[in-house]
Structure formats: C-alpha cells, structure tokens
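# next input, structure requested:
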Amino acid sequence: MSDLTELGVAAIRDGVAAGDFTAVEVAEAFNANVAAASALNAFIVTTPEKALEAAQATDQRRAAGEALGRMGGVPIGMKDLFATRGVQTTAASHILEGFVPQYESTVSRKLWEAGAGMLGKLNLDQFAMGSSNETSYFGNVVSPWRRKDGGNAALAPGGSSGGSSAAVAARLCPAATGTDTGGSIRQPAAFTGITGIKPTYGRCSRWGVVAFASSLDQAGPMARDVRDCAIMLGAMAGHDPMDATSLDMPVPDWEAGLSPDLAGKRVGIPREYRMDGMDADVAASWERGIAWLKDAGATIVDISLPHTKYALPAYYIIAPAEASSNLARYDGVRYGLRELPDGAGLQDMYAATRAAGFGAEVKRRILIGTYVLSAGFYDAYYTQAQKVRALIARDFEQAWAHCDVILAPTAPSAAFALGDKSADPLAMYLNDVFAVPASLAGLPAISVPAGLNREGLPLGLQIIGKPFDEQGVLNAGLAIETRAEPAELPHRWW
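A predicted model of the protein is given here:
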C-alpha cells in the first residue's frame, strides 16, 4: 500500500468508501506524521484520539452499509480560532490559554457531521493578526520549505493560517481549516505551495470562530489541490441562523461543477496590480498564468481597479477598529487569563490581564483601532476608510461588466525568513497588498500553486471572482492547476 499521507481529501474519501483501506489506517498514518513533526510547531494541541474516534465511526458506518459523508474518513487540522467542544481553543493567545469551550463552532460541527476527524488545533498568528505566524504566544510556525541554495534559514509559512499551511504542505494533514480577514488563507497557501480559497463573505458561518474583524473574517479550506478545496468548502458552507451575516442561499455542488475549460470566459488583468519594483519571479509567474488561462480558452482583458492603492490603508483602519471592539471582551472576568495583583481593583485587573495576555502586535492593533474610533478622529479616519471600502467594492462591480474573473499574484514575494520583517510592521503589512482588496469587497478568491521561484520556493496565483461565484473561481484555479508544473513537495528535514 502506498503511503496514505500522500493522499488528498478526494483520494482518502473515495478509498475508504471503496474499501481500499480503512479510515483508522488513514488516521493512524497522519497521527504518526503529526507526532514526528514537532520541529515545525504547526500544532498547539494534538488530538490523535479524536481522529481515531471519528475514523472508527466511519469504518462502522461503512460496515453497516451507511453513507459516509462528504468528508468520510478524512482527518483534518483545525485552526485554533474555531471553538471545539472539550478541546482547548486559544486563538494562539496567552489570554485564552486554558479556555475549553463547551460548544462547537458551526464550521467544525459541519465538518464532523460530514465524517471528518480532528488531528489537532493548528497554530496561527495571535488572534489571526499577522502575515508570518510569528505573533503566536506558542511560538513561531516554521515552513517545511527551505531555499534551494540559500542555507538553512527558517522560513515563514505565511499568516495568519501558518499552522494550517505548514501542516498541509508537510503532509501532516490532507486539509485544514483557515480563516481569511485580509489574506490569511491565500498568502500562506502561496508561501507553502498549496491551495486555499476564501469564499464570498457570509458563505461560511462565523459562529464559534474567535473574532478579529467581523465584517471581514471568513472561514475557508486549505488543501492539496482545487478539487479537495471544493469538497471541503461544500462541507463547511451553508446558512446558519446563529450568524446574522450568514448567506441564506443553497450550497452548490462545487466538486461536481469543476471544469478547467474556460471557453467563453473573460479574465481581467488589473493594471494597478503591476507595481513598480515588482519581484521579477512573481511577475514572470503572472505572465505564465495569463498564458495558461488563454490556453484554457479564456479571453484576456485589461481592466482598471483605480482605488487599489487605497485598499491597504483602509484595511488597516477598519480591521483594527473592529478588533478594538471585539477584543474588549477579554477582561479577565468570564474566561481565560486573570491577573489580579495584590490589592488590585477592577480596573487594575483589566489592565494587568490585558498587559500580560495580549502580544505586542495585538496591542498595536487595539491601540490603532481605539484611536481611529475615538471622538475627534472617527470621521477623519474610520468614516473615510469605510467610504474608500465602498469605492473599492464599486471598482470590482464595474470590472465585472468586462470580465468574469480576475487574475493577479497572491503575494508580492515568495516566503521570507523568520525575523526578516518582524521589526517593521509596515513591511509586514505589505504582504497583504494583493489580497486585501477582495477581502474589503467580500469577494471569493483562491490561491493556487504556480511553480517555484529561482530560490526553489513556491509562488501562488490568485483568482478573484464575482460574489457567490465560487464555481467560477474554482474552475479558473483548476485551469491553472492542470497547466502548471505538478506541485512539488518540500524536502523533508524536520
């Protein structure tokens, strides 16, 4: 039997259903990989017993002749932003260390009902705030990739879903959940040579997901390829009355609708994304992507998204403002960390708990958000940023008159070394320059592998689609996937 950990979601699901191997054999194989990969620090908590429990239930259902579910027999990693009943959920922050929810997030519940099992809770940037997975209280996640000829410098797996991207790339799990507020599924997917999709805002419930910026946060799958993402997204999505922003729409069968044929489709190339000083390898990858989509039958059209240059500043006003509000609930009273100095009053407890519990980047964003929401600055900053957001959304709406999907790079560079940008917040924030516009507009967007750069590191291409058109995004991603060189694996060093 071939190594089961080399199989993706579709192959595991179909193999278990056909009786080629058991779900327990799959779970045991991935549990072993997880246990052997502590050097990557991808998991905060491992739950091998949960993976085996779900696998045993799947095997029992198969023996009884029952349906196995969309994710039957597939063990996955769960980003530690999703509440998991009876299993610690921390958002990678000291302030939530030891918090064990008594409820299940809607997304994780749907996945368990679809037959998936949990290998563990994946590391991330603290409260999903970061682009390199260096802000976690539980330590940096290390990418499984190394530069071809640049020594053994530890590389960033991207963020905030860096534990998810590293785990999928290193074959610790066939797929993982991620969340994307300003690129936190797509950028880490690009950095590690995997596929990740952020669906339309509202497509997946936010209930039970630790909030960062509520008008931007969206859950999505990260997996080996487009088909696996389509399968997993189908299990995650759906209307949830517990989430007021949840879309009350039927969930299409995205897997059944997959097709790499783009005949009759128009692909927009935004001229504003061609920035001065763009990395040469990224630019070359973009050109190859254009050629691949032409080969798939698409017509390439030039489009303009004129307010693109304002997207990053607007995002870094809106997202911290919402974070400032959302994170006010962590006060040391109801759950999580409590710091109570001798003789301290209530306000002293609040201050001590937050000082000890929040990391530096989280504090920075809370301060920015509190500032832009304060009297005298609300209209000057927050209101203006919301107006810019509306203009960015309008740019996309006008572009859809000329194209069906948009092709752009996912990130401005390949993975950088851990520590290279952590001292300069602005340099770190620029990692999201290509990802943030789609987030502000609430649009579906996917990152697919698009080869390696000259240092042997993965690059990603991004497809942005119309609202609710995940199918069009997945199909364009599949057109790239079928024409790009087969995705390479990182050399095993861990």
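
# drop to CA atoms for contacts and neighbour counts, all remaining ones
OK.

# give the contact list for P320.
A213, R365, I366, I368, G369, T370 (C-alpha atoms under 8 Å, 6 or more residues apart in numbering).

# kindly recompute the last result at 6 Å.
R365, I366, G369 (C-alpha atoms under 6 Å, 6 or more residues apart in numbering).

# ok, of the residues you listed, which one's closest to A415?
Nearest to A415, judged by C-alpha to C-alpha, of these is R365 at 23.6 Å.

# that closest one - nearest residue in space that isn't next to it in sequence?
P320 (5.0 Å; C-alpha to C-alpha, 6 or more residues apart in numbering).

# quick one: which of the contacts of P320 is nearest A355?
Once C-alpha to C-alpha is applied, the member of the contacts of P320 that ends up nearest A355 is I366, at 11.9 Å.

# am I right that the closest one falls within a helix?
Yes: looking at I366 with DSSP: H, G, I helix; E, B strand; the rest coil, it is inside a helix.

# just to revisit the earlier point, turn the contacts of P320 into JSON lines, including distance to A298 and neighbour count.
As requested, the contacts of P320 are exported to JSON lines (distance: C-alpha to C-alpha, whole Å; neighbours: other C-alpha atoms under 10 Å):
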{"residue": "R365", "distance to A298": "42", "neighbour count": "20"}
{"residue": "I366", "distance to A298": "44", "neighbour count": "22"}
{"residue": "G369", "distance to A298": "43", "neighbour count": "22"}
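
# redo these as TSV? Include distance to M78.
Listed next are the contacts of P320 as TSV, based on distance: C-alpha to C-alpha, whole Å:
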residue	distance to M78
R365	25
I366	26
G369	28
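
# does the residue nearest to R365 count as helix, strand or coil?
Here P320 is recorded as helix under three-state DSSP.

# and the gap between G183 and S131?
8 Å (C-alpha to C-alpha, to the nearest Å).

# and D228, by the same measure?
Counting by C-alpha to C-alpha, the gap from D228 to S131 is 24 Å.

# the more surrounded of the two?
Between D228 and S131, counted using other C-alpha atoms under 10 Å, S131 has the larger neighbour count: 28 against 23.

# so who does that one touch?
Contacts of S131 (C-alpha under 6 Å, 6+ apart): G158, G159, S160.

# kindly report the same for Y310.
No contacts exist for Y310 under C-alpha under 6 Å, 6+ apart.

# just I76 next, same as before
M118, L119, C173, A175, A176 are the contacts of I76 under C-alpha under 6 Å, 6+ apart.

# apply 10 Å and report the result again.
By C-alpha atoms under 10 Å, 6 or more residues apart in numbering, I76 lies in contact with 9, 27, 30, 51, 111-112, 116-121, 164, 167-168, 172-177, 222-223.

# now do the buried residues in the host helix or strand of it.
Taking DSSP states H and E as the definition, one finds I76 inside strand 75-79. With burial defined by 16 or more other C-alpha atoms under 10 Å, the residues of strand 75-79 counted as buried are P75, I76, G77, M78, K79.

# let's see this one next, to set against the first:
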Amino acid sequence: MTKLTDLTIAEARAALEAGDTTAVALTEAHLAAVDAHEDLNAIITKTGERALEMARASDDRRKAGRRKAGRTRGALDGIPLAIKDLFCTEGVRTTAGSNILAPFVPPYESTVSANLWDAGAVMLGKANMDEFAMGSSNETSAFGGAVNPWTRAGDPETRLVPGGSSGGSAAAVAARLALGATGTDTGGSIRQPASFCGIVGLKPTYGRCSRWGIVAFASSLDQAGPMTRTVTDAALMLGAMAGHDPKDSTSAPVPVPDFAATVEQGIAGLTVGIPREYRPEEGLSPEIDAMWTRGMEMLRDAGARIVDISLPHTKVALATYYIIAPAEASSNLARYDGVRYGLRVVDEGDSLHDMYRKTRAAGFGTEVKRRILIGTYALSAGYYDAYYLKAQKVRSLIARDFRAAFDDGVDVILTPTTPSAAFPLGQEVTDPVTMYLNDVFTVPTSLAGLPGLSVPVALTGEGLPQGLQLIGRPFDEDTVLRAGRALEKAAAFTAKPTLLEG
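Okay, the predicted model is just below:
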C-alpha cells in the first residue's frame, strides 16, 4: 500500500472505508511527519493529543457504521488537516502570526473549522502564516517564516519561501505533513503559495465560505479556501467548508453543490478566455509564457475553445488593492489595543494612551505597521475621496471587465498564477514594492470577488513548481474545478518536493 502520508484525501477516504487503515494510524503518520520536519516551521501550534482523540472518535463512528447499515459519516471523516492560524479554534491558541495575539486562546470555533469537524476531519495543528495575512512570503510571521520543501536544482543549501500568507499551509501539504489545509486569500494568499509549493489552491467566490471566526485583514476581500494536492481533494474540502452562515452578514445564502461529483465531467465545449493584459509591457519570463501557452494547448486538446479577451483595468488592479486592503486593515486592527484580549504592555503610571502605544508598538511587526499607516492615510480627512473612494470606483470597473468577458460567452479564464517561481528567504522581504508585485496576477480576481484556482503544471529549469490560474463566474466553482481537473490530468504533474526525493 502507498505510504500513508503520500495518500490524497480521496485515496485516504477509500482506504479508511475499505478497512486498509484507520484514522488513528493515518493521524499518527502525519504527526510523526510534522515532528520529523520541524525545520520547515510549517506548524506553529501542534495539537497531537486532540488529533488522536478526534481520530479515535472517527474510528468509533466507522465501526458503528459497519455494525449499523446506512449510518452516515462526514465527507472528511478521519482525514488529518492543518488549519491556518487565522481560524479561531476553541481552546487552541490562535495567533494570526502576530505577537499581539500570541497569548490568545479563543472561547469559540470559526464556522469553517466547525464545518470541517462536523465532517469528521482531524486537526493536526495550526499552520504558520504571514502576520495578519499581510505578506507574500511567510517571512512577516512573528514566529519565524515557514520554509518551502522545494529547493533549486543543484542548490539545496539555499532555502526558499513557501509564499504567503498561507505559506505554512502550503508547505505542510506539499511536504506531506497534512492531507490538506485551510488557507485564506485576500489578494492571492492561497493561490500564490500553492503555485510556489506545487499544490492545488482554491479561492472560492467571496461569500461562499463564512468569515465568522476568521481573524480579519480586509473584510471585503478575505475568503477561506482549501489547499490540497489534487483538484478532486479541493472539491471535497470545499464541499465541507462552504455553506451559508447567518452569523456572517457577507455569507451568501446559496446552495452548496456536490463539487466532487462533477469534477470529472470534462470541459468539452467550454470557452476559455486568455486576457491580453496579463502579458505586461516588459513581457513575461520565457518559462512562464511557454507554460501558459502549453496550458492553452492542453485545454484545447481537452475540448475547450480558446479565445482572446480584454480586461482593460488589470493594469491598475495592484494599486487599487494596495489602497483598499490597507484601509480596511487599519480599521480592523484598531481593536488590538491591549484592553480586551491578546498582548498588553503597560508600566506603572502609564496612561491609557501610553498602553495603546506600547502594546501596538511591541505587538505589531513592520509590515503590519506599514499597512496600517498606509490605510489610515488613505482614510484620513482630505484624502478619503482622492484615494479610498477612487479605488472603490476602479474596483467596480475591474469587476465590470470580468462580467463583460463572461457575458460574451467565456466560461473560465486562464492566466499564470505568479510572475516567478519561489525565491530565496530574505531576498525580497526588505523591498515591499517588489514583494507586492508577487500578487499581480491574483489581485484582480480578489477585487472582483471571483473564484480562482491554481493548479501545478510544470517545473522551471531550476526544478521549481509553477502553476496556472483558472478564474470563473461568481459561485461557479463547479466549472472552475472541472477545468482545473482537465488541466491537472493533461499536465500530469507528479514531481515531489526536494525534501521528499528518494
């Protein structure tokens, strides 16, 4: 039998149902892998005892189900997952990668993680992340950055970033520390690390998954999604995570299809749009351009029609995002003041203002402070109309561009996921503008609230994974997943991270 940590979610489900393994054995194998690869720093809070307790409960349910015909179990019963440390988990420390929340233990469970536990999933631990999801490399984490399990060919000593902000989740899935993981995506924080780590990452439509109990970065953009090693696994996880939540006013009251049931239906007759604006004036790297062209050919061979489209406001999407997201962050992060929860820094004789100042200075990292300042400036009197209001108007135009393409008959849009492969630790962290450019292909999708899926397609000449992105209509994850599965089959990407070779 395949090594337990090499199974996909679909394969593990089948093995559990057939009695070839148990949830406890599956969980123990993954906990051992987490311990063996602590150097990746992918998991910052391990929950081994709770994981085994949940696994034993899953095995008990399975035994009871065999004794009593027709007894139903959850779609992820016994499947060990990593949970990004942005999701509040009752009784388990939730830090959002920040010192200011280092001591915070929530008394409640996020809706998404609660849905996963209802489906029978097992929590291995909390995955590392950029502080408050602000970053594209995982290097802004207060607990040290996660490390990509891939290295460049011939250069194993240079460690690479896993991407961000969901870098810990991506590294954990790629390194076989977990069968799947939750991520959140504000401007590309699921899709970009998925591409860097050679896995599948899905940002659902805004409103598909509840935001309740997820530590907020930018409320009009944040969206939870699955990170897995196959498109089918992403469909299975999304089905368990999604659903309307009356506790979240932005949660959409729409039905949740059986995504996994339709993922193999193929794409014959679908129209795939290729936006000309995703080829910047200075040009794409030859490797990315060749991969994108190959992706078009693979989808055409699978029965799709390829057409050119225009998304004219793409060129201003990044600037628009970096006004809206920091503005919303400056508002959301005002709650971290040392009064109610988390870190408190106060000396005898300090005023309330002194406590605020000292707590926030000690608790927030450099990137978070930078974005709070940018956002506060954009919202300040005299600048609100010039920056924030104008950015919201441009955001509407970006969404209109996508609607026009879909109204013209396009079913999905194909683009690169990232402008480069994973880069070395420390290379870009001191240059925020260069770091922000990592999101150039993912930000427009987020601003429009659309579903986006990154699928690993090829290795670069340096032996690093690269993904292609598929973008769909609102709440049409079905079609995006079908197209992603067709691309996955054609690409036949089976490479493993350097860490796992041999």
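
# quick one: TM-score?
Scored against TM-score structural alignment, normalised by the length of structure 1, the superposed chains reach a TM-score of 0.99; 494 aligned residues with a C-alpha RMSD of 1.0 Å.

# give me the nearest residue to the alignment partner in structure 2 of S304 of structure 1, chain neighbours excluded.
Using TM-score structural alignment as the criterion, S304 of structure 1 maps onto S310 of structure 2. Residue nearest to S310 of structure 2 in three dimensions, not counting chain neighbours: P275, with 5.2 Å by C-alpha to C-alpha, 6+ apart.

# to which residue of structure 1 is the one you found aligned?
P275 of structure 2 maps onto P270 in structure 1, by TM-score structural alignment.

# ok, that match - contacts?
P270 of structure 1 neighbours (C-alpha under 10 Å, 6+ apart): V301, D302, I303, S304, L305, P306, T308, A399, I406, L407, A408.

# if any of those residues are buried, give me the PyMOL selection for them.
Only the buried entries of the contacts of P270 of structure 1 go into this PyMOL selection, using 16+ other C-alpha under 10 Å:
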select buried, resi 303+304+305+308+399+406+407+408
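
# grab the two from the contacts of P270 of structure 1 that are most spread out in space.
V301 and T308 (17.8 Å).

# for R274 of structure 1, see how far away K309 of structure 1 is.
Between K309 of structure 1 and R274 of structure 1 the distance is 11 Å, computed by C-alpha to C-alpha.

# ok, G343 of structure 1 next?
59 Å.

# equivalent analysis for G163 of structure 1, please.
30 Å.

# more neighbours: these two, which one.
Taking neighbours as other C-alpha under 10 Å, G163 of structure 1 and R274 compare with G163 leading, 34 against 13.

# what strand or helix carries the more buried one?
helix 162-169.

# pull up the aligned stretch in structure 2 for that helix.
On structure 2, the counterpart of helix 162-169 of structure 1 by TM-score structural alignment is residues 167-174.

# re the thing from before, need the overlap of contacts for G183 and S131 of structure 1.
In contact with both G183 of structure 1 and S131: G158, G159, S160, S161, N431, D432, using C-alpha under 10 Å, 6+ apart.

# could you export the residues you listed as a markdown table, including secondary structure?
As requested, these are exported to a markdown table (three-state DSSP):
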| residue | secondary structure |
| --- | --- |
| G158 | coil |
| G159 | coil |
| S160 | coil |
| S161 | coil |
| N431 | helix |
| D432 | helix |
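
# can you select the buried ones from those in ChimeraX?
To isolate the buried ones among those in ChimeraX, judged by 16+ other C-alpha under 10 Å, type:
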select :158,159,160,161,431,432
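
# run through the strands of the stretch 1-150 of structure 1 in chain order.
43-46, 75-79, 117-122 (DSSP state E, counting those that start in this stretch).

# turn these into CSV, including distance to L337 of structure 1.
What follows is the strands of the stretch 1-150 of structure 1, written out as CSV (distance: least, C-alpha to C-alpha, whole Å):
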stretch, distance to L337 of structure 1
strand 43-46, 17
strand 75-79, 21
strand 117-122, 19
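
# chain neighbours aside, what residue packs nearest to the alignment partner in structure 1 of M123 of structure 2?
Residue pairing (TM-score structural alignment): M123 of structure 2 is matched to M118 of structure 1. Spatially, and ignoring its direct neighbours in sequence, M118 of structure 1 is nearest to A51 (4.9 Å; C-alpha to C-alpha, 6+ apart).

# try A133 of structure 2
Here the residue nearest A133 of structure 2, using C-alpha to C-alpha, 6+ apart, is S165, at 4.8 Å.

# before we move on, what about A175 of structure 2?
P149 is the one closest to A175 of structure 2 (C-alpha to C-alpha, 6+ apart), at 5.9 Å.

# name the single longest helix found in structure 2.
helix 48-67 (DSSP state H).

# show me what counts as buried in that helix.
By neighbour count on 16+ other C-alpha under 10 Å, the buried set for helix 48-67 of structure 2 is G48, A51, L52, M54, A55, R56, A57, S58, D59, R61, R62.

# for those, which two are the farthest from each other?
G48 and R62 (21.0 Å).

# now do the helices in the stretch 51-200 of structure 2.
In the stretch 51-200 of structure 2, the helices defined using DSSP state H, counting those that start in this stretch lie at 111-118, 167-174, 191-197.

# then the stretch 201-350 of structure 2?
Assigned by DSSP H, counting those that start in this stretch, the helices in the stretch 201-350 of structure 2 fall at 231-241, 259-262, 286-301, 317-332.

# hey, which of those is tucked in deepest?
Greatest average neighbour count among the helices of the stretch 201-350 of structure 2 goes to helix 231-241 (a mean of 25), per mean count of other C-alpha atoms under 10 Å.

# which residue range of structure 1 does that helix align onto?
Going by TM-score structural alignment, helix 231-241 of structure 2 sits over residues 226-236 in structure 1.

# swap in stretch 462-482 of structure 2?
Mapping stretch 462-482 of structure 2 onto structure 1 (TM-score structural alignment) gives residues 455-475.

# residues near I446 of structure 1, how many?
33.

# hmm, R370 of structure 2 is touching V433, no?
No: using C-alpha atoms under 10 Å, R370 of structure 2 makes no contact with V433, being 11.8 Å away.

# more neighbours, those two?
When R370 of structure 2 and V433 are compared for neighbours, R370 comes out ahead with 14 against 10, by other C-alpha under 10 Å.

# show me what the more buried one aligns to in structure 1.
Using TM-score structural alignment, R370 of structure 2 lines up with R364 in structure 1.

# appreciated, that's everything.
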